[in-house]
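# can you look at this prediction? I've put the sequence above it.
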Amino acid sequence: MDVGKILRTTAARLPDKKAVIFGNRSFTFRDLDQGADRIANFLFQRGVKKGDRVAILFPNIPEFVVTYLGIIRLGAIGVPLDFRFKGDELNSVLRDAEVKVLFTLKDKWEEVKSDLKGLEDVLTTIVILGEDRSGTFDFKKILSQESSPMGDEIIIAEEDEALYLYTSGTTGKPKGVVLTFRNLDYYPLTMNQMVHSGENDRIGFIIPLSHISGPVISNMMVLNGSTIVLFEHLRPDRILEDVDRYGVTYFFGVPPIFQAILRVPHRERYQLKTLIYVSMMGANVPLSLIQEFRSAFPTVKVIQGYGLTETSPYITLLPLEYADSKMGSIGLPVPEIEIKLLDDSGKEVPPGEVGEIVVRGPMVMKGYHNNPEATQAMIRNGWLYTGDLGRVDSEGFFYHLGRKDDLIITGGLNVFPDEVETILLRHPDVMEAGVVGIPDKERGQAIKAVVVMKPGKVFDR
């Protein structure tokens, strides 16, 4: 879908409705539509055309969303960057993506500008949100300038590249995941089927907008006419206050956020009357966390699923009617996705046995930018090899067991760290647990566990 054109339609239908809320500031759909036009026009005047790369180095603020929509409206490719990027990592990513324009904050620019030497042949324009700086453009001035409608004449095809998302560099420098407009269509459409989201929803979003979920939630907001609520404060009690204050209906977070919320003293004073769903994002959410959260907030439905940046993101979701009977499962394949579990020889394993999760479908990435070797290693014969282990039960529900590389082989037995962590987390005094394999002369590997105790609790051998 052409998000830029859909934004025009939504803004005409709901011009004064708040689209993004951030503390005492907000952008209406009219603001987003006009702002996207002004950013797209500015980029066009700076020589940016369809298919050129534009980077966003903002934290979670409304300006991130309007910048993303302006880039998409022009048909350029958005490159959302982790706000923590700096130094060689930032330089490498901007060089790899051949970014022409960078949007960032004044303070961040002061921090990183010395890191960007040598990019003058590629990076031609810097836009700063904050005070004017020599050689840069003022974001606020761009948004304040009148502009004619932009982008209506630009044809967006499903297979056109929309985003480059740079994944963690744990195995080397970050890799740029190339996602098309077709890839990005599936999340809002799938979630709309599951939670029946609409214009009355307020989506609380605390994950970095530079994550895959940022753009797809922005697309969902534009499609549905719903509202995104960004959080000024990351203290768990302030999060609960803001959920109440802004009437959040759907909250996105990662396990540490939910663990912190569960530790808030006197949390019963927060009404949370509007909250219907929470989405716990991240690898293998502990079953104990799901159980504890549901016990603390029994009226809130927990959405469980599994996905990767490379799959835009979800490939499985657990239908809400199975939340009790299949708790701990990552769910069923989303529409149009195929999933297989393969053993080390490439043969499909039967239900109940463990294999690598491989997937195929319209949400799978185009590849890694400028990295054919990594692309070929990840995508083989049309199937994406996730590197994750899983099993499927007799009813077709999938379970995530951890990374293939993390498997511990001790005394000839396969031990899955996530399963051991789940057992440790059942202890009422344990807040967090991590399990790894360490070298052992007799067994090949031994199991080592590290635990974080809950406040006031002490580990006693």
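Thanks, I have it.
# alpha carbons only for contacts and neighbour counts from here, please
Fine.
# give me the nearest residue to residue 5, chain neighbours excluded.
Closest residue to residue 5 apart from its sequence neighbours, by C-alpha to C-alpha, 6 or more residues apart in numbering: residue 152 at 6.8 Å.
# can you check residue 18 too?
Leaving aside its chain neighbours, residue 18 sits nearest to residue 28 (4.2 Å; criterion: C-alpha to C-alpha, 6+ apart).
# so how far is residue 226 from that neighbour?
Look at residue 28 and residue 226: by C-alpha to C-alpha, to the nearest Å, they are 11 Å apart.
# secondary structure element for the residue nearest to residue 5?
Using DSSP states H and E, residue 152 sits in no helix or strand.
# and what of the one 5 residues further on?
Taking DSSP H and E as the criterion, residue 157 maps to no regular element, lying outside all helices and strands.
# wait, it touches residue 181, no?
Yes: shown here, residue 157 and residue 181 form a contact pair, counting by C-alpha atoms under 8 Å, at 7.4 Å.
# here comes the other one, which I'd like you to weigh against the first:
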Amino acid sequence: MNIFDYLFDSTKDLEKDFLLGSKETMSFKKLYNDSLKIASYLKKTIGENKNILLISPNSVFFLTAYLGVIKSGNICIPLNFVIEQSNLDYILNTTESTTVFIAKGLKRKLNFGNNIRLIDEDESLGIIDNQQLVEFNSDFNKNRVAEIIFTSGSTGEPKGVMLSHQNIIANTTSITDYLKLSSNDIMAVVIPFYYCYGLSLLHTHLKVGGSIVLNNSFMFLGTVINDLKNYKCTGFAGVPSHFQILLKKSQSFKTTEFPHLKYVTQAGGKLHTVFIKEFIDAFPTKKFYVMYGQTEATARLSYLPPNLVKTKTSSIGKAIPDVELKVINDKGKEAEINEEGELLARGENIMLGYYKDKIETRNTVKNGWLYTGDIAKIDEEGFIYLVARKKEIIKVGGKRVSPKEIEAVILSIEDVVDCTITGFDDDLLGEAIQATIVLRSKMDEDKIKEKILQECSKNLSLYKIPQKVIFKTSIEMSSTGKKLK
């Protein structure tokens, strides 16, 4: 089954609004029909099994393009709309994409060359107005690739996570099950859809006949608070920095009544216990779901039931329905109680592999088990606790950042001999970035710091720019010759 047909199985004729908000609204029926028009156009003009990029903030345009691409039998590649040109060039070259759905406001900021077909909001509307529907094969292989989500790789180059139609169906079913979602649910969405967490909100609420409210202006906290109240949202989903900013930066959040809000979900990194406690103390009647997942697992792997948040506060809970989790030690054996080891996952939500990277795929998925790269332990009651990250990826406000990408930019400066990028705890972002620099010779550190930050600003997105720059006189190494972090 195509994921499109699964999602609209019982909702395609609903006149009810799926999308709510002050800027755009859209019913299930119109979203279904408009997406079919886009799918028909793509199937007729470019065929199937092509890689199609989608670069846009959350919007009606994103929804219709995303669903249309997937229904057409092509592969959707949603990208961060503040992507650096170098990463875009790499992805265009790697995927050999020749068609890009792109928001009008982004067209002048990025270069695509002459052989790329760009489809913006205006052209999309023209397709919807004029395209006749075509026939789609009902005998659809659910194990075909539906989308590729690019994440920061350990080498600095983005890695394309290939997710099948069945991966998305399986994870969506599991999430709607444990959250007990229904057509009465209304989710406030501040997480972008190019991120697997954001897409899971889209998939689950579309499936159950619920609604979503899009807010692309989280830093204007008043708009988030107003949306929760005005649209009678029953749910809110955030990464650690969202909760930390609401709790620490908003004057009124903790004292505002949200009579319709039933629950919140948190994933995308560890939210420190102090913030969880602060939230549940302020909102004792709201359910707080701590969740854990990876893009390689479509979205979700585990959750902690709200009734255990006070007693198992630092745990990521247990596996979601239809997923198995275990911890293996350094000897490759299943770990004992409270013994640390790598967390492994198995289920129909585990990715097909990394795009054009068989070696990394073999290193990450072995005998059907996803090696998460996270160090964990399991207590005597079966609850899982993350101890550390095996991989070096830093999560800034829920966004994955490769240290090597930043190091490469700073090391391009002539006076810099060495650069080490690490993460440090930050009350708002969860983690922030620190650059430790070794200079060629003694020089004015303030001037070189300014030069480093200027170079980062030119080549990196804002969230990848170091918040701390410190200087050392020599490279620190371990006894094996490895650079210490």
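Done, it's in. Quick caveat: nothing in here was measured; it's all calculated off a predicted structure.
# any idea what the TM-score comes out to?
Scored against TM-score structural alignment, normalised by the length of structure 1, the superposed chains reach a TM-score of 0.82; 416 aligned residues with a C-alpha RMSD of 3.0 Å.
# returning to that earlier point: pick out whichever of residue 28 and residue 226 of structure 1 has more residues nearby.
Neighbours were counted for residue 28 of structure 1 and for residue 226 using other C-alpha atoms under 10 Å; residue 226 has more, 24 against 18.
# and the helices in the stretch 301-450 of structure 1?
372-378, 417-425 (DSSP state H, counting those that start in this stretch).
# want to throw those into JSON lines with mean neighbour count and distance to residue 301 of structure 1?
Formatted as JSON lines, the helices of the stretch 301-450 of structure 1 follow (neighbours: other C-alpha atoms under 10 Å; distance: least, C-alpha to C-alpha, whole Å):
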{"stretch": "helix 372-378", "mean neighbour count": "13", "distance to residue 301 of structure 1": "34"}
{"stretch": "helix 417-425", "mean neighbour count": "19", "distance to residue 301 of structure 1": "21"}
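# closest one to residue 351 of structure 1 among those?
Among the helices of the stretch 301-450 of structure 1, helix 417-425 comes nearest to residue 351 of structure 1, with 18.2 Å by C-alpha to C-alpha.
# which residue lines up with residue 292 of structure 1 in structure 2?
Correspondence of residue 292 of structure 1 to structure 2, assessed by TM-score structural alignment: residue 278.
# and its match, what element?
Using DSSP H and E, residue 278 of structure 2 falls in helix 273-282.
# so how much does that helix differ from structure 1 once superposed?
Between helix 273-282 of structure 2 and the aligned residues of structure 1, the post-superposition mean distance stands at 1.1 Å (mean C-alpha distance after the TM-score superposition for structure 1).
# what is that helix packed up against?
Contact partners of helix 273-282 of structure 2 among helices and strands, from 3 or more C-alpha pairs under 8 Å, 6 or more residues apart in numbering; DSSP states H and E: helix 240-249.
# redo that, cut-off 7 Å
Judged by 3 or more C-alpha pairs under 7 Å, 6 or more residues apart in numbering; DSSP states H and E, helix 273-282 of structure 2 has no packing partners among the helices and strands.
# what's the local residue count around residue 453 of structure 2?
Residues near residue 453 of structure 2, counting by other C-alpha under 10 Å: 17.
# coming back round to it: ok, which of the helices of the stretch 301-450 of structure 1 comes nearest residue 231 of structure 1?
For the helices of the stretch 301-450 of structure 1, proximity to residue 231 of structure 1 was assessed by C-alpha to C-alpha; helix 417-425 is nearest, at 28.7 Å.
# so that closest one versus helix 287-296, what angle?
Angle of helix 417-425 of structure 1 versus helix 287-296, following axes from the mean of the first three to the mean of the last three C-alpha atoms, to 10 degrees, is 50 degrees.
# show me the contact partners of helix 417-425 of structure 1.
Helix 417-425 of structure 1 has contacts (C-alpha atoms under 7 Å, 6 or more residues apart in numbering) with 286, 287, 288, 401, 402, 407, 431, 432, 433, 434, 435, 436.
# closest one to residue 453 of structure 1 out of these, please.
Among the contacts of helix 417-425 of structure 1, and counting by C-alpha to C-alpha, the member closest to residue 453 of structure 1 is residue 431, at 5.2 Å.
# make sure that closest one is actually in contact with residue 452.
Yes: using C-alpha atoms under 7 Å, residue 431 of structure 1 is in contact with residue 452, at 5.6 Å.
# so which of the two has more stuff around it?
Neighbours per residue (other C-alpha under 10 Å) separate residue 431 of structure 1 from residue 452, with residue 431 holding more: 21 against 15.
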